[in-house]
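All I have is the shape, not the residue letters:
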């Protein structure tokens, strides 16, 4: 091996070591990031749905039918048939990308009520451990919160840490649609937490919809298993690879249901998911902020027709993470670097890793313009 090869190998090793050290130092060690098992496959209740012969023909398979095929199937049903299917199979219809929006709201309401009933029964079951009963009580309370009047739940899956999608604004009549894809530490219990509001998809969605006005609907989408902490899961693409097909299918379902192509906003690790899904996303714009990388070297590598935007403010700690992808660690090039080719988003008034959607920031104003098509 020549001297040049030794030097190049040494530089790669140093970069990988720097990446690992940065992540470990920022999280008090790998132990703070517990390895997660991604939720994959079709929604709960799929076996019963597949066995349903009430219409005299097979129902579209949630695992294999495209959102366009799902949309065509429901378009061919009468009103009574639609509602009967939603009542019999709420967990499937509520999560079936391509199904009518209002029908998904209805089905998820049914699924939430049923899950709350099950959770309350578990909480009262003396044969369960105190921890199991406490977990059941928390789930019952969460379901009750999501059933509050005015909440529009477009997806709900209680398995694992739980997944949910909530709509802010009138999605059925919206002229402009956006989807928020979150990063680490977000699940059914935390997607709308009270602390660090603009670090949650619900807080981001609520802020964007309020700023953009009644013609815009924003979906806070928690449809993949996010990393916990900033340990190994956050440093690798494993969870993003599992989440990318789910995001692509969800967005395809919106457009198949007749909605306009959305702007997709991707925060932190969520931008890794978006980068891997980009080629399959029918989106008008792809906006990444606080991003560790998209597992791509440039906009061209994303193979998307969407306009690509990138934002990172100077106080965001993500800027200290080395932009490499080596030995399975890291997520590649910095999307805010001019060589990447993304359009810049102003961030002078944003603060920290979760301040991009805060009212009064230039980044939020830019996001509104992107959402409404006012940005060129």
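Yep, it's here. Everything quoted here is computed from the prediction, not taken from an experiment.

Going by C-alpha atoms from here, please, whenever you check contacts or count neighbours.
Noted.

wait, what's in contact with residue 293?
Contacts of residue 293 were listed using Cα atoms under 8 Å, 6 or more residues apart in numbering, and they are 271, 272, 323, 330, 331, 332, 333, 334, 335.

Can you tell me, leaving aside adjacent residues, what's nearest to it?
Excluding its sequence neighbours, the residue lying closest to residue 293 (Cα to Cα, 6 or more residues apart in numbering) is residue 331, at 4.6 Å.

In addition, the following structure is provided for comparison:
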């Protein structure tokens, strides 16, 4: 497989799992005279009902005491999560500012701290809507494009390898980033649609062992399912979920628990399923791959834990084929002017029936 696909060895990653940072303090907080919903076990519906029962003052008090939990707790009202993550970002920025001049640290530590300060300042720019933020490990983040609270249609973009807090909105290879995909889709779909760029799982680095197995996808799938459940629990419509590359492996494993209207995979190495029926989803399933995408060189097998199974664009898989003749390479599906972006826009706006099904 490595010889056929030209893969390079990437470093093995430790997946980030468990509840948000600050959960211990949250669990010990009895200021409201009642037990708070456990971030690890409470369903998004339970969280939504809990916050619905609080007064605005109680919500804000919780948010100020526990911004990292409130900002990452699926089911919390959207506006409150934005504000909580702004507080959490400012707190992390202050921590890194102190590290940047700490005499007990190395010059390399100072340089890294200054880079993190710049990163957090970028995320704090006016107008950005940060729906999730976790600085642990390589960092995770979710950003909203559009008005999520009033949108008639919602989409979620799930990325593949080499994406984290630092790279999710990089300017290089912009249409290969979740932020670039989300921004372009929102611009094409219009203001009635909100698009979320979700980097809520630990992605593979490089195209080595992590990308060839489902280990990181298995850790990320419950996080994706919970995130989307949180969107619908907060009042959003069932979204269209766009899954790029290794992200489609995550989506395939999450599919049975994913309250999605549409599941769209692009540049997929497989979904760890033999067919649409094996995904056990009520969502419409779509697949796109252009002829120049190197992912076609990856054998569609699953053997001894390696590989991700059937090609979703194979007619035998049963997905609706999205036209992608205009897309170029592995990261060109959301490029302006492409037939794939036009089809994605129709799906995102609830007009999937007008998509011309490809060969």
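Ah, there it is. The model shown is predicted, which means the values in this text are computed figures rather than measured ones.

And the TM-score, once the two are fitted together?
The TM-score (TM-score structural alignment, normalised by the length of the second structure) is 0.98; 353 aligned residues with a Cα RMSD of 0.6 Å.

Count the neighbours of the equivalent of the residue nearest to residue 293 of the first structure over in the second structure for me.
For residue 331 of the first structure, the aligned residue in the second structure is residue 308 (criterion: TM-score structural alignment). Neighbours of residue 308 of the second structure under the rule other Cα atoms under 10 Å: 27.

The stretch 1-150 of the first structure: helices as residue ranges?
For the stretch 1-150 of the first structure, helices defined by DSSP state H, counting those that start in this stretch occupy the ranges 3-27, 46-51, 67-75, 79-88, 90-93, 101-123, 130-146.

I'd like these written out as TSV, with distance to residue 239 of the first structure and mean neighbour count added.
Listed next are the helices of the stretch 1-150 of the first structure as TSV, based on distance: least, Cα to Cα, whole Å; neighbours: other Cα atoms under 10 Å:
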stretch	distance to residue 239 of the first structure	mean neighbour count
helix 3-27	17	14
helix 46-51	23	14
helix 67-75	23	19
helix 79-88	30	15
helix 90-93	23	28
helix 101-123	25	20
helix 130-146	24	17
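
Out of these, which gets nearest to residue 230 of the first structure?
Nearest to residue 230 of the first structure, of all those, is helix 3-27, at 6.0 Å by Cα to Cα.

Identify all contacting residues around the closest one.
By Cα under 8 Å, 6+ apart, helix 3-27 of the first structure touches 29-30, 33, 229-231, 235, 320-322, 324, 326-327, 329-330.

Can you name the helix or strand that the aligned partner of residue 352 of the first structure in the second structure falls in?
When the second structure is aligned by TM-score structural alignment, residue 352 of the first structure is paired with residue 329. Following DSSP states H and E, one finds residue 329 of the second structure outside all helices and strands.

what are the ranges of the strands in the stretch 251-359 of the second structure?
Using DSSP state E, counting those that start in this stretch, the strands of the stretch 251-359 of the second structure run over 262-266, 284-288, 320-321.

To what extent does the first one diverge from the first structure after superposition?
Strand 262-266 of the second structure, aligned to the first structure and superposed, deviates on average by 0.2 Å (mean Cα distance after the TM-score superposition for the first structure).

sorry, back to before: can I assume the match of residue 331 of the first structure is in contact with residue 274?
No: counting by Cα atoms under 8 Å, residue 274 is not a contact partner of residue 308 of the second structure; they are 9.5 Å apart.

circling back: could you look over the strands of the stretch 251-359 of the second structure and pick the most buried one?
Of all the strands of the stretch 251-359 of the second structure, strand 262-266 carries the top mean neighbour count, a mean of 28, counting by mean count of other Cα atoms under 10 Å.
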